[in-house]
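> pasting the sequence and the predicted coordinates here, then a few questions.
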Amino acid sequence: MKTQVGIIGGGPSGLMLSQLLNMAGISTVVLERKDRDYVLSRIRAGVLERGTVDMLRKAGAAERMDREGHPHQGCYFSTVEGMFNVSFRDEVDEEVMVYGQTEVTKDLYDAQDKIGATIIHDADNVTPHDITSDAPYLTYEKDGETRRVDCDFIAGCDGFHGVSRKSIPDNIRKDYERVYPFGWLGILSETKPAAEELIYANHPRGFALASMRNDNLSRYYIQVPLTDKVEDWSDDAFWDELKSRLPEEVAAGMETGPSIEKSIAPLRSFVTEPMRYGQMFLVGDAAHIVPPTGAKGLNLAMSDVHYLYEGLIAFYKDGDATGLDKYSEVALQRIWGAMRFSWWMTSMLHRFPDQSDFDQRMQESELRQMLTVPSARATMALNYVGLPF
């Protein structure tokens, strides 16, 4: 096969890039290692920045989000001193959209099907070749045969464990990483959300988050040691611990029920540089991972898509390679800004193993400043709704 842009990975970033490029008349082939049902079974976060929402609309994949998504104009922070609200609308006149990543992926698949895009599932052992030449290509295995896709450019949208980043030589690639000494135990339950907005809780027993997917589907998290396993936590034990970390008035009225999904996710901050090597570009989790505290993972992937799409459009329409040449530099500026915000939220809200009473008071003071200093609230709100592209 021959195409203009070969895309490794059929998650939301690969699908969004393929959708936008195809709509602009640029051909793509998407190679995905798993089948579609597997991709759509992944449970991920669901807070969309304004930029991501606008991209879904531009891609013709926003009809269901606009109908079923939940715009949110702020969030709550809870401490031992009480709970307060940060209004995104009041501070920066913006909002976010609560809409699950699984739903975003489904909508992008539907949009790709409508335009007849080429997506190859169950593509094993995808491998980039001749990346630094003018004629890169991809090979993959399917149905016992090795197949080849010739292309002008390769977009590595294949996640943290994918082949794309590993194809950049060690003497060129530099990785930056911080692994946090705890994880998030999360459950999904068919229950009414605890509040109309998300609640981020700092508590001496550990962090907690009360989130939602819709009016009858809630998503809750508690901080747990990395040594914990899902089977260590019954539903009743989870609810009891969650309630102990949330404000009493919230816990008293919380609806509980059986979990329909339960998992533990480790937390890490990770960035690799550069995000371009030859004719290959890294996109999303292939290049960076953020703790989920700041709700930036999917949104950062979409901003990468934005920059790469703009660069490819300029190249194919006007013969201008400036956007592609600056892709890594421009994308990384926004990535490090979001990385800082996610690191700050994580550091402020979690209980660390060696944390002293002094450290706890510093966290509480940081939160109190958001309550009392308008510029602190505005900075938080601007970062949460998303730095501009």
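Yep, that arrived.

> only C-alpha atoms from now on, for both contacts and neighbour counts.
Fine.

> how far away is the residue nearest to Thr146 when sequence neighbours are not counted from Gln112?
Distance criterion Cα to Cα, 6 or more residues apart in numbering; nearest residue to Thr146, sequence neighbours excluded, is Tyr140 at 5.6 Å. Remark: distance between Tyr140 and Gln112 (Cα to Cα, to the nearest Å) = 21 Å.

> one more: Val385?
Val385 is 27 Å from Gln112, by Cα to Cα.

> which one's more surrounded, these two?
Taking other Cα atoms under 10 Å, Val385 and Gln112 do not tie; Val385 has more neighbours (28 against 23).

> correct me if wrong: the more buried one contacts Ser87.
No - counting by Cα atoms under 8 Å, Val385 does not reach Ser87; the two are 10.7 Å apart.

> element containing the residue nearest to Thr146?
strand 137-142 (DSSP states H and E).

> right, and the helix or strand after that strand?
As assigned by DSSP H and E, the chain's next helix or strand after strand 137-142 is strand 145-150.

> dropping in the other structure now:
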Amino acid sequence: MSEALIKHFATKLIAWHGKDGRQGLPWQSIRDPYAVWVSEIMLQQTQVATVLERYPRFMKRFPTVKKLAAAPLDDVLAEWAGLGYYTRARNLHACAKQVMEEFSGKFPADPLSLEQLKGIGRSTAGAIAAFAFHERAPILDANVKRILARLFGIEGAIQEKAVNDELWLLAKTLLPKNAKDMPVYTQALMDFGATWCTSRKPVCLSGEKKCPFEKECQANLSGQVLQLPRKVIKAKSPEFNCDLLLLRHGDSVLLQRRPDKAIWGGLWSLPESAWRAKEKNSNPSTNNLSVKELFQLVLPDEKSSSVFKSCTLIEQGLEIKHVFTHRRLWMQIWHVTSSLAVKFSGDDLKWIPLRQLGNYGLPQPIKLLLQGLSLARGDDLRN
């Protein structure tokens, strides 16, 4: 391992950022740990272009950790709608409450204490500590792992514990000596991985720009830039079918709150059946269902005969395909009209007027579906 590269890595990276790093992002140059935290969570698994639009809006609605902690979860989920990975939103809300209750509304500066907060892992804790408190704390997100694996020629899959431990040790060793350099250094690491040392089109292979580490990068010198870091080959994502009930009464639609630990946990969605494994080379089910059969699939706990008797129409609607990170789902929509606003047991089923749907956190494909209905009658779900 090159001692010279270790010695001057931070200085060289900071110099690169001054010339070629991203500038003017709304979360840059701020030291408010709350604002830093929100940006770090939002940037996880969400493209920067999307966050550029949504981050200012979120901060305007919830400007302080106290405001966020006091807000109803439904308001937080509604504001998060469309960003995906909704566990992040639930954790944001829970973490805000935790900061208020355990730390009197002030984020701790110590990375180890930050790691104890809901939804904050080691790398995010390091980023908050570095940006907000100038702590010499390392980060190790996917971009940083790729940079270090390539520069230092680290073999082995990055999912392996031994490799991950080696990368953490290296990340700590490379930190700048002066704590005041931590914000720009941490931002430079993120930017370098996101814009130059990218997964598929790093600048060293394009010939358009000269990488500052070109002559020291072990992956470049050995012709393994696209082979490092090593990754475990993922199995093909499984596919599933399910049926969704779009039950309407007048200008209202029936929504069901999803269980916290389920996909789209805590959001309001259409009542749905259990997922069924999609058979290979088979078409999605197009069987005609009776209202009673449909209710038995999607609302098996609702046994009142008045539910079935009040429904006057059933029509097979669109089939929507939605791709998750690790699975694919085919959702068959069934349109049913009810002559009565039937009361259902429990608090997880609610009749919502179409004009009020923008106040609820909805999964993106369901939001788009219902927005089509809403626009057809002159309303608009968009916040």
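Arrived safely. All values reported here derive from a predicted model rather than from experimental measurement.

> mind checking the TM-score on these two?
Scored against TM-score structural alignment, normalised by the length of structure 2, the superposed chains reach a TM-score of 0.26; 174 aligned residues with a Cα RMSD of 7.1 Å.

> thinking again about what came up before, got a list of what the residue nearest to Thr146 of structure 1 touches?
By Cα atoms under 8 Å, 6 or more residues apart in numbering, Tyr140 of structure 1 lies in contact with Ala123, Asp124, Asn125, Val126, Thr127, Thr146, Arg147, Arg148.

> buried ones in the helix or strand containing the fifth one, by neighbour count?
Here Thr127 of structure 1 sits within strand 124-129, counting by DSSP H and E. By neighbour count on 16 or more other Cα atoms under 10 Å, the buried set for strand 124-129 of structure 1 is Asp124, Val126, Pro128.

> quick one: Phe131 of structure 2 and Trp37 of structure 2, what's the gap?
Per Cα to Cα, Phe131 of structure 2 is found 10 Å from Trp37 of structure 2.

> ok so, going back, distance check, the residue nearest to Thr146 of structure 1 against Lys166 of structure 1.
As for Tyr140 of structure 1, its distance to Lys166 of structure 1 is 16 Å (criterion: Cα to Cα).

> tell me what angle the strand holding Tyr140 of structure 1 forms with strand 145-150.
Angle between the axes of strand 137-142 of structure 1 and strand 145-150 is 150 degrees (criterion: axes from the mean of the first three to the mean of the last three Cα atoms, to 10 degrees).

> what angle separates strand 137-142 of structure 1 from strand 124-129?
170 degrees.

> would you work out how far apart the start and end of stretch 78-88 of structure 1 are?
End-to-end span of stretch 78-88 of structure 1 (Cα to Cα): 17 Å.

> which stretches in the stretch 251-389 of structure 1 count as strands?
In the stretch 251-389 of structure 1, the segments counted as strands under DSSP state E, counting those that start in this stretch are 259-273, 276-277, 280-282, 288-289.

> which strands and helices sit next to the first one?
Put plainly, it is strand 259-273 of structure 1. strand 174-189, strand 288-289, helix 327-349 (3 or more Cα pairs under 8 Å, 6 or more residues apart in numbering; DSSP states H and E).

> give me that answer again for 6 Å
With contacts defined as 3 or more Cα pairs under 6 Å, 6 or more residues apart in numbering; DSSP states H and E, strand 259-273 of structure 1 has these neighbours: strand 174-189, strand 288-289.

> same check, this time on the third one
If you count contacts as 3+ Cα pairs under 6 Å, 6+ apart, strand 280-282 of structure 1 packs onto strand 153-156.

> now for the residue lying closest to Ala96 of structure 2 once chain neighbours are set aside, how many residues are close by?
Closest residue in space to Ala96 of structure 2, ignoring its immediate chain neighbours: Ala69 at 4.9 Å, by Cα to Cα, 6+ apart. Per other Cα under 10 Å, the neighbour tally for Ala69 of structure 2 reads 22.

> Val336 of structure 2 too?
Neighbours of Val336 of structure 2 (other Cα under 10 Å): 20.

> what's near enough to touch it?
Leu247, Leu313, Ile314 (Cα atoms under 6 Å, 6 or more residues apart in numbering).

> for it, which three-state class applies?
Secondary structure state of Val336 of structure 2, per DSSP: H, G, I helix; E, B strand; the rest coil, is strand.

> ok, it to Glu102 of structure 2 distance?
On the measure of Cα to Cα, Val336 of structure 2 and Glu102 of structure 2 end up 48 Å apart.

> try His322 of structure 2
For His322 of structure 2 relative to Glu102 of structure 2 (Cα to Cα), the value is 39 Å.

> before we move on, what about Arg54 of structure 2?
For Arg54 of structure 2, the distance to Glu102 of structure 2 (Cα to Cα) stands at 29 Å.

> so for these two, which residue has more residues nearby?
Neighbours were counted for Arg54 of structure 2 and for Glu102 using other Cα under 10 Å; Arg54 has more, 17 against 11.

> please, which helix or strand holds the more buried one?
Arg54 of structure 2 belongs to helix 48-61 when assigned by DSSP H and E.

> for Met331 of structure 2, same thing?
Per DSSP H and E: Met331 of structure 2 is located in strand 328-338.

> correct me, but Leu329 of structure 2 touches Pro365?
No - assessed by Cα atoms under 6 Å, Leu329 of structure 2 is found out of contact with Pro365, at 11.2 Å.

> of the two, which one has the most company?
Remark: of Leu329 of structure 2 and Pro365, Leu329 carries more neighbours, 19 against 15, as counted by other Cα under 10 Å.

> OK, contacts around that one?
Glu239, Phe240, Asn241, Lys321, His322.

> cool, Asn22 of structure 1 as well?
Neighbour list for Asn22 of structure 1: empty [criterion: Cα under 6 Å, 6+ apart].

> and the helices in the stretch 51-200 of structure 2?
For the stretch 51-200 of structure 2, applying DSSP state H, counting those that start in this stretch gives helices covering 65-70, 73-80, 87-103, 111-114, 122-133, 142-151, 161-173, 182-191.

> wait, Ile120 of structure 1 sits on Arg36?
No - in this structure Ile120 of structure 1 lies outside contact range of Arg36 using Cα under 6 Å: 9.7 Å.

> measure Gly14 of structure 1 to Glu366 of structure 1 for me?
38 Å.

> between the two, who's got more neighbours?
More neighbours surround Gly14 than the other of Gly14 of structure 1 and Glu366, with 28 against 14 (other Cα under 10 Å).
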